[in-house]
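Chemist: Here is the input, now give the coordinates:
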Amino acid sequence: MKINVLTLFPDMFAPLQVSMLGRALEDQKWNLNLVNFRDFTTDVHHHVDDTPYGGGAGMVLQIMPIKKALDSLESKGKVIITAPQGKTFNQQMAQRWANEESELTFICGHYEGFDQRVYEMADEVVSIGDYVLTGGELPTMSMIDATVRLLPGVLGNSASPVEESFSHGLLEYPQYTRPADFEGMKVPDVLMSGNHGKIAEWRLKEALRNTLINRPDMLENRDFSAEEAKLLAEIKSELDNQV
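Modeler: Coordinates of the predicted model:
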C-alpha cells in the first residue's frame, strides 16, 4: 500500500518510521510519501493561509497550494481529509482500507481549517473523535497505524490482528505471560490446562465480560450466537451476585 500525506509538518510523521511499521516500511510492505504543500505556494513568503471572507478570527488554509500538491502526485487512490464533521474512524474502516485500497492520500489541516472547496477534492472526511486538536497530523498518524498494521506481513503473528479488540466487535480478553504466580496474583488455571476448547470458551467469555463492563454500547446491536448469549447470561448473573 502506498500512502501519501499532504502536510505542513512532515517531521511529525517520524513515529511511523520506527518499530513494526518502520520495519515494514524498510521491507516495502508499504510506502510513505510526505508532501509539504507549503512548497507549492507562489508568493515570496510561502503563505498557505489567509483571512476568511466575511471576517472572523483565525486563518483559513487556501485551496491553491493544496490543489497543486495533490495534482503533483502520480496517483492518489482514495483521498481522505480529517475533520470534526467526518464520520468516526473505527476498526471496520481500517480493515476496509487495508483490504480494498492500494493507495491512500491524507490531507492534514491546520489553523482554523480548510477553504471549503478543499473538501470537494476528498473521497472521505473522517474524524477520530469529538474533540479538537491543533492539526490533522495526529489523527492521520492514528489512522495510518491502524490500517497499515492490518496489511499482510506487517505484524509478526498473522493471527494477532484477528484476535485484537474491536476485530470481532468485542474488546479483547485478558492476556497473561510468565510468571504464573507473581506476588500472589495468579494466572487463571484454565490458560495452563492445555484444553484448547476450554481456553477458547474462557477467552470469549472474558471478552464479553470486558465489553459489557467497559463498553456496553458495543453490545447493543450485536447479533449474538447461542454460545455468546449463554455466556453473557452467566456473566450478568455473576455480576449481580457480586453486588
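
Chemist: C-alpha from now on. contacts and neighbour counts both.
Modeler: Will do.

Chemist: Pull out the buried positions in stretch 119-130.
Modeler: 119, 121-122, 125-128 (16 or more other CA atoms under 10 Å).

Chemist: Which members of the residues you listed define the maximum pairwise distance?
Modeler: Maximum pairwise distance in the buried residues of stretch 119-130, criterion CA to CA, is 20.0 Å, between 121 and 128.

Chemist: Now tell me what touches the lengthiest strand in the chain from outside.
Modeler: In terms of residue count, the longest strand belonging to the chain (DSSP state E) is strand 78-88. Strand 78-88 has contacts (CA atoms under 8 Å, 6 or more residues apart in numbering) with 101, 103-109, 119, 121-132, 136, 139-140.

Chemist: One more pass at 7 Å, please.
Modeler: 103-108, 122-130, 136, 139 (CA atoms under 7 Å, 6 or more residues apart in numbering).

Chemist: now the longest helix along the chain: how far from the chain's centre is it?
Modeler: Assignment by DSSP state H gives helix 196-214 as the longest helix of the chain. Taking CA atoms, centre = their mean, to the nearest Å, one finds the center of helix 196-214 at 24 Å from the center of the full chain.

Chemist: Among the contacts of strand 78-88, which ones are in helices?
Modeler: residue 139.

Chemist: Any buried residues in the longest helix of the chain, and which?
Modeler: Buried, per 16+ other CA under 10 Å, within helix 196-214: 199, 202-212.

Chemist: how about this one, so we can line them up?
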Amino acid sequence: MARKIDILTLFPEMFQVFNHSIIGKAREKGIVEINAVNIRDYTKNKHKKVDDYPYGGGAGMVMSAQPIVDCVKAVKQNNRGKVIFLGPRGKTFNQDMAKEFAEENELIFICGHYEGIDERTYKYIDMEISLGDFVLTGGEMACIPIIDSICRIIPGVLSSSESYTEESFYNGLLEYPQYTRPEYFEDIKVPEILTSGHHENIRKWRRLQSLLITKRRRPDLFNKFELSDEDKKLLRNIKITMK
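Modeler: A predicted model of the protein is given here:
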C-alpha cells in the first residue's frame, strides 16, 4: 500500500517538484502518493478570498479558519493521518522526526501564508513543526524539503537503505568525505585507504572521519552523540598518531 501524503496549500503548482527525480519515480512505482489540495477551493467567499484583516489591527492578513477547516474535513474522508501545520511556533524539524513520519501510512500537511492562520484552526491540528528560526514567504517553502526528507527513507524509495543510513544526521553524525574518479584531480589524490580494497579499514576510516568532521564543524551534535567503545578507540588512536 502506498504511503499517502496530502498537502493543503494555496499554491498546489509549487509541488510539481515531486513529479521529478527520486520522489517522482517512487510515485510512479506506487510507493508514495502525494496530493496537493487547493485550500481556495473550499472557501465560501464568492470572491475566493481565504484571508482577512486581523482583529485588533496590525500589518498583513490572516488566513481564515473556514476554508482551512473545511479543506481538512474533506481530506480527512480519505486520509486519517496526523494533521501537521508548518508554522513558527512548532518544534524544529530534524532527522529523528523524519524517521518517525516515514513510519506513518498517512499524513496531512497544512501550509500557512500571510501573517499566519486564525487561532481557531488549531483545534484541527495535531502538530506544528518549523524548518528553523528564520522567516519564509509561506509554508510551501518549508513543506517541500520536509516531505522530501520523509519520503526518501520510506522503504523502496531509494535503491538501498545504505543510501540514507550513511548520510549526515541519520545516525547523529555528519557524513564522511566522498570521492569519485579520477584518482588524481589538480594534483590531489584520493586517500590511499579508499583504493586499498580493505573493506574493514575503509569502514573504520569513514567512521573516524565522520567523528572528526562532526566534532570540528558541529560540536553541538558531537557533544550530544553517545560514543561507542570503537569510536573512543578510533579517537584515541588518532591522538596518539598526531603526537
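
Chemist: The residue most central in space within structure 2: which element?
Modeler: In structure 2, the residue lying closest to the centroid (CA atoms, centre = their mean) is residue 146, at 2.9 Å. Using DSSP states H and E, residue 146 of structure 2 sits in helix 139-151.

Chemist: distance of residue 191 of structure 1 from residue 97 of structure 1?
Modeler: 35 Å (CA to CA, to the nearest Å).

Chemist: show me the contacts for the aligned partner of residue 149 of structure 2 in structure 1.
Modeler: Aligned against structure 1 by TM-score structural alignment, residue 149 of structure 2 finds its counterpart in residue 146. By CA under 7 Å, 6+ apart, residue 146 of structure 1 lies in contact with residue 94.

Chemist: What separation do you get for residue 146 of structure 1 and residue 97 of structure 1?
Modeler: 10 Å.

Chemist: ok, now residue 121 of structure 1?
Modeler: Distance, residue 121 of structure 1 to residue 97 of structure 1, using CA to CA: 18 Å.

Chemist: With residue 103 of structure 1 instead?
Modeler: Counting by CA to CA - residue 103 of structure 1 and residue 97 of structure 1 are separated by 9 Å.

Chemist: quick one: which of the two has more around it?
Modeler: Neighbours were counted for residue 103 of structure 1 and for residue 97 using other CA atoms under 10 Å; residue 97 has more, 22 against 18.

Chemist: mind checking what the more buried one lines up with in structure 2?
Modeler: That one, residue 97 of structure 1, aligns with residue 101 by TM-score structural alignment.

Chemist: Next one: that match relative to residue 152 of structure 2, how far apart?
Modeler: Counting by CA to CA, the gap from residue 101 of structure 2 to residue 152 of structure 2 is 11 Å.

Chemist: Helix, strand or coil: sort out the equivalent of residue 155 of structure 1 over in structure 2 for me.
Modeler: The pairwise alignment with structure 2 assigns residue 155 of structure 1 to residue 158, based on TM-score structural alignment. Look at residue 158 of structure 2: counting by DSSP: H, G, I helix; E, B strand; the rest coil, its state is coil.

Chemist: just residue 33 of structure 2 next, same as before
Modeler: strand.

Chemist: Not counting sequence-adjacent ones, nearest residue to it?
Modeler: Once flanking residues are discounted, residue 33 of structure 2 sits nearest to residue 4: 4.7 Å by CA to CA, 6 or more residues apart in numbering.

Chemist: still on that earlier bit, excluding its backbone neighbours, what's nearest the match of residue 97 of structure 1?
Modeler: Closest to residue 101 of structure 2 by CA to CA, 6+ apart is residue 150, at 6.4 Å.

Chemist: Nothing else from me, thank you.
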